[in-house]
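A.B. asks: Please work out how this folds:
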Amino acid sequence: MQTFLHKIQEKGADMSRTAIYVRQSAERADSVSLETQEQLCRQETAPEDAVTVFCDRGFSGKNTARPGFQAMMQAVRSGQIDRVLVYKLDRISRNLADFTQILRDFQRYGTAFQSHTEHFETASPMGQAMQNMLMVFAELERETICARVRDAAFSRAKRGFDTGGPPPAGFRRVPAVIGGIHTSMLEADAHAADIQAGFAHYCRAEGTVSAVCRLWTDMGFQPVRGKTWATGTVSRMLRNPVYVQADSQVYAYLAKKGAELCVPAELPAQHGVYIYADRRLTSSRLTDLHGMYAICAPHEGLIAPALWLACQEKMDRALPCRRSGTKPRSFLSGLLYCMRCGSAMTPVQGRSAVYLVCSGKKRGICEGAGAVWRLEEAERLVGAVLAARLETLRKTGVIRQQDDRTRSLQKALERTEMRRRMLLQSITEADDADVMRAAAEAAAQMEHTCTKLRQQIAAAGKHEAVNLPEWAEADAGFRCNAAKILLEYVLTDGKTLHTVLR
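C.D. replies: All right, here's what the predicted structure looks like:
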């Protein structure tokens, strides 16, 4: 992007000081060049005027973060400009709020404003009214263009075309022809084996995101930026279905997470999945896929579906236990409350230990729960109660287990639900009434089949004892999940912990 430039004609002290502002966001055949804009604006000046030209090449008018524009406004505020000339109103701004503020600044510092194309000035009331109306349509035009760009990007992604951006780690971009159109697609690069090793390492019982970071660093596999991997980056990579050799179970998982499926009737073997979303409405963590689209990609994935799903299940179990902010991790988070005011007890790091403090006291609505509890002591006492409860469950054998037939029924249910979603999606895209009617009837039949499968799954399940880990040997994820399932809440009055089981 080219920054601003000044062209100054030195004249006498009694001349009008005029600023010409020109802007071009992109060089296209149908756009007016910066030089042409300047020449047309100079037609509105007198020979004796002192003219300063401020230029912004490669900057959009959606905001005022433009070096040439900022330099011009600084000259206006310092009293160096009497009049501002533009070729067209949308050259100075395409945002109505910004444009209104610009006019206010011009009025405050006694600077006139004139547009060459629209033939009016801010000095007349009609000119002011017309400027406001035109800027409304300029903003509407910009939003329309953005909507067209988003629709075009989604259409390309839906057909498997490349939508730009750097390729994910472990892939490179290569030329390809898809549907007779020249585009590009992903292909495994030299670090594909490192990606596979990272997924396998995380799926181990002792595997963590931090351990994968260390593994890749030790293997010499570095991120695009920096020398070491960040846990947030690795977590998103483990979540990203672009790496999986997707099958029906993978698509069923993505649909369960809220994604809308865009897949062919016959799934190609071992292909990855693109996740497409409007960046204005969604985050990049891939933990909630509502509002996103799961699109069958043309490239071949790197990770077997069973391994990828095992990693997702492990990360889903760890979600309730992840740290928020800088507070210490505890399986009591969200379950421990003050008996006096009902506020949550929150962990606070002290000099030698982590203490539990009433959040109501910090807000000034409570005197506190009484004596201060150490988090370690509270976890030990409540953990003993949960350990006893787990031992009871082991002896009574009330834990529901699935046999091979139940698992087979579950897979059949997932496949049927996925085909039903695809049929419902085809109804919204069909133009022929007969096709829509046939698809609706088939979807209704599949819903009936799903209902029967659910009933068979409920009847096939059986209760039997399983080998639950001992509380003292359980990891943080198991303790969090067990506490969420077994505990209703824990109350404290400073001297006693009152544990209420479900």
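A.B. asks: can we go C-alpha only for contacts and neighbour counts from here?
C.D. replies: Will do.
A.B. asks: which helix is the longest one in this protein?
C.D. replies: Using DSSP state H, we find that the single longest helix of the chain is helix 125-158.
A.B. asks: quick one: buried residues of that one?
C.D. replies: Judged by neighbour count using 16 or more other CA atoms under 10 Å, the buried positions of helix 125-158 are 127, 131, 134-135, 138-139, 142, 153-154, 157-158.
A.B. asks: which helices and strands does it pack with?
C.D. replies: Packing partners of helix 125-158 (3 or more CA pairs under 8 Å, 6 or more residues apart in numbering; DSSP states H and E): helix 89-92, helix 96-108, strand 120-121, strand 271-277, strand 292-300.
A.B. asks: can you list the buried residues of helix 125-158 in a markdown table and add distance to D247?
C.D. replies: Conversion of these to a markdown table gives the following (distance: CA to CA, whole Å):
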| residue | distance to D247 |
| --- | --- |
| G127 | 62 |
| Q131 | 56 |
| L134 | 52 |
| M135 | 50 |
| A138 | 47 |
| E139 | 44 |
| R142 | 40 |
| A153 | 25 |
| F154 | 22 |
| A157 | 19 |
| K158 | 18 |
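A.B. asks: next up, for comparison:
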Amino acid sequence: MIAIYARQSVDRADSISIEQQIELCRYETRGEPFRTYIDRGYSGKNTNRPEFMQMMNDIREGLIKTVIVYKLDRISRSILDFSNMIELFGKRNVKFISATEKFDTSSPMGNAMLNICIVFAQLERETIQKRVADAYYSRSRRSFYMGGNIPYGFRKVPTVIEGVHTSMYEPVTEEARVVERIFEMYSQPCTSYGDIIDEINRLGIQKRGKPWVRQRIREILCNPIYVKADLDVYDFFKEHGAEAVDPPSDYIGENGCYCYKKRSEKKKSLSDLEGEQIVLAPHKGIVCSSVWLKCREKCMGRKQMIPSQKAKNSWLCGKIKCGECGCALIAKEYDEGRRRYLRCSNRLDSKNCKGAGTLYTDDVERLVGNEIREKLTMFGKLSYHEQDIRNNERIRLESELAETDKEIESLIDKVADSDAALYRYINERIAALDTRKNEIAQRIGKLMCSKDFSIDETDCHLDLWEELSFDDKRQVADILIGGIYATSEKIIIQWRI
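C.D. replies: Have a look, this model is predicted:
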């Protein structure tokens, strides 16, 4: 069967359409039956394209003997991807035809010409990518609107800057009053994010139909788009390592500021201004500089409240969730650890859940521990031979875990320079790697949990539960339990096995 492959990343008047590509390729079929594979809205810089991947699977299954494209860059703009594709075509005796470039892959010269053309296709892609990045950088320094979510308190309106049609922000009166109130409250020394949320909820105010949470409050307080920037604000940014693009004389206490990361910068915390690019915006600010500076400095002096990444106060953390809303239960200690409770994180964060009721950490740990011991009755003895196999398996898994971490870090480094298609692929790949990483970690935990038991000890495991360390109990819980949903009325345990 003949395959016609067509791709178009962006539908523009000056680009050849999918239909035109297919019509030009149809001539090369010489009247023989064919199947079309079409990818709309996908870049040629990688192979993460559904119809392309389906075509390659059909080639591997021997269903396709000829592939026709309108032009070489329709099927690939990556040297590595193209080389792998041509190698597969050779193994499966698949003929490759470019309708406009007339390549013959049956000869060494034809293959050489193909490789030369793909080098220039990749060069063109990289040149376009750099040109787009340079244009973005240049426009951002001239106060042009650069897209993104419209901040609370503003609407977007058209404007003209330096003869160029663009957009700018304009304050929305009702939302701007809420923003002013947030800054006024937080500028007081003893006011917290939670206090602000309580007050806003009492007034029945939502953030464009959504409930307020601490992260949204923090984003507002850290955003220079709201400040009426004067020389004090200019000095603040300079003192904290930011690059102020506009001269000090332009900071007259009226305009807000845009904050951009440098092209080489990775994602940083909201409080870190080192290397940030500050540009005066064309819109009027909402908050006076003295109040904004008080709030900004207060934000820099405290850490953001986020859930702990590792269980500390209870070996149940990370497994146990609120039976009302499904959010994580956090182990809180009071009176220097003499009183221990499990509290709903959603309730603590935004008051959007009534909470799971009064849950004493010790009581819940005791109950779940008894259920785990009951579940452990299904396990038998382990021999030394089995233990050796487990140790070898653990070493292999630890090596795979390190490689997975390395690949995730490499993908994260590429996010800043990616386009929409590559960004989507990176997200999907990282999600898959993260799932695999969790599977490996659980397997390692299971192997480590049994490493200290000998033949004479394994039949006593039911009596050893209370003697296990905090980390050992947490690992056993990870192995056996998928999730726990708790309220003061009932506790539901979802077992893995």
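A.B. asks: Drop the TM-score for these two in here.
C.D. replies: Once the chains are laid over each other, their TM-score by TM-score structural alignment, normalised by the length of the second structure reads 0.58; 321 aligned residues with a CA RMSD of 3.0 Å.
A.B. asks: before we move on, back to that, which of the buried residues of helix 125-158 of the first structure sits closest to Q37 of the first structure?
C.D. replies: A138 (18.1 Å; CA to CA).
A.B. asks: So that closest one is in contact with R94, correct?
C.D. replies: Yes: using CA atoms under 8 Å, A138 of the first structure is in contact with R94, at 5.6 Å.
A.B. asks: ok now do G301 of the first structure, which residues does it touch?
C.D. replies: G301 of the first structure is in contact with 242-246, 270-272, counting by CA atoms under 8 Å, 6 or more residues apart in numbering.
A.B. asks: how about 10 Å then?
C.D. replies: Neighbouring residues of G301 of the first structure by CA atoms under 10 Å, 6 or more residues apart in numbering: 171, 186-188, 192, 241-246, 269-273.
A.B. asks: likewise R396 of the second structure?
C.D. replies: Counting by CA under 10 Å, 6+ apart, R396 of the second structure touches 390, 444.
A.B. asks: Kindly provide the distance from it to R131 of the second structure.
C.D. replies: According to CA to CA, to the nearest Å, R396 of the second structure and R131 of the second structure sit 45 Å apart.
A.B. asks: next one: K294 of the second structure
C.D. replies: 40 Å.
A.B. asks: The aligned partner of R216 of the second structure in the first structure: what's it in contact with?
C.D. replies: Using TM-score structural alignment, the partner of R216 of the second structure in the first structure is T233. T233 of the first structure makes contact with 209, 213, 223, 285 under the criterion CA under 10 Å, 6+ apart.
A.B. asks: Remind me which helix or strand T233 of the first structure belongs to.
C.D. replies: Element membership for T233 of the first structure (DSSP states H and E) is helix 231-239.
A.B. asks: got the buried residues for that helix?
C.D. replies: Using 16+ other CA under 10 Å as the test for burial, helix 231-239 of the first structure gives 231, 234-235, 237-239.
A.B. asks: One more: stretch 264-281 of the first structure?
C.D. replies: 268, 270-277.
A.B. asks: so how far is it off the chain centroid?
C.D. replies: 16 Å (CA atoms, centre = their mean, to the nearest Å).
A.B. asks: Next: stretch 388-397 of the first structure.
C.D. replies: Its chain's C-alpha centre and that of stretch 388-397 of the first structure lie 42 Å apart, by CA atoms, centre = their mean.
A.B. asks: and that stretch, which stretch of the second structure?
C.D. replies: For stretch 388-397 of the first structure, there is no aligned range in the second structure, judged by TM-score structural alignment.
A.B. asks: can you check stretch 445-461 of the first structure too?
C.D. replies: Stretch 445-461 of the first structure corresponds to no residues in the second structure, going by TM-score structural alignment.
A.B. asks: cool, stretch 65-74 of the first structure as well?
C.D. replies: Mapped onto the second structure using TM-score structural alignment, stretch 65-74 of the first structure covers residues 48-57.
A.B. asks: which residues touch that stretch?
C.D. replies: 3-7, 35-43, 47, 58-64, 67, 75-76, 85, 88-89, 421-422, 424-426.
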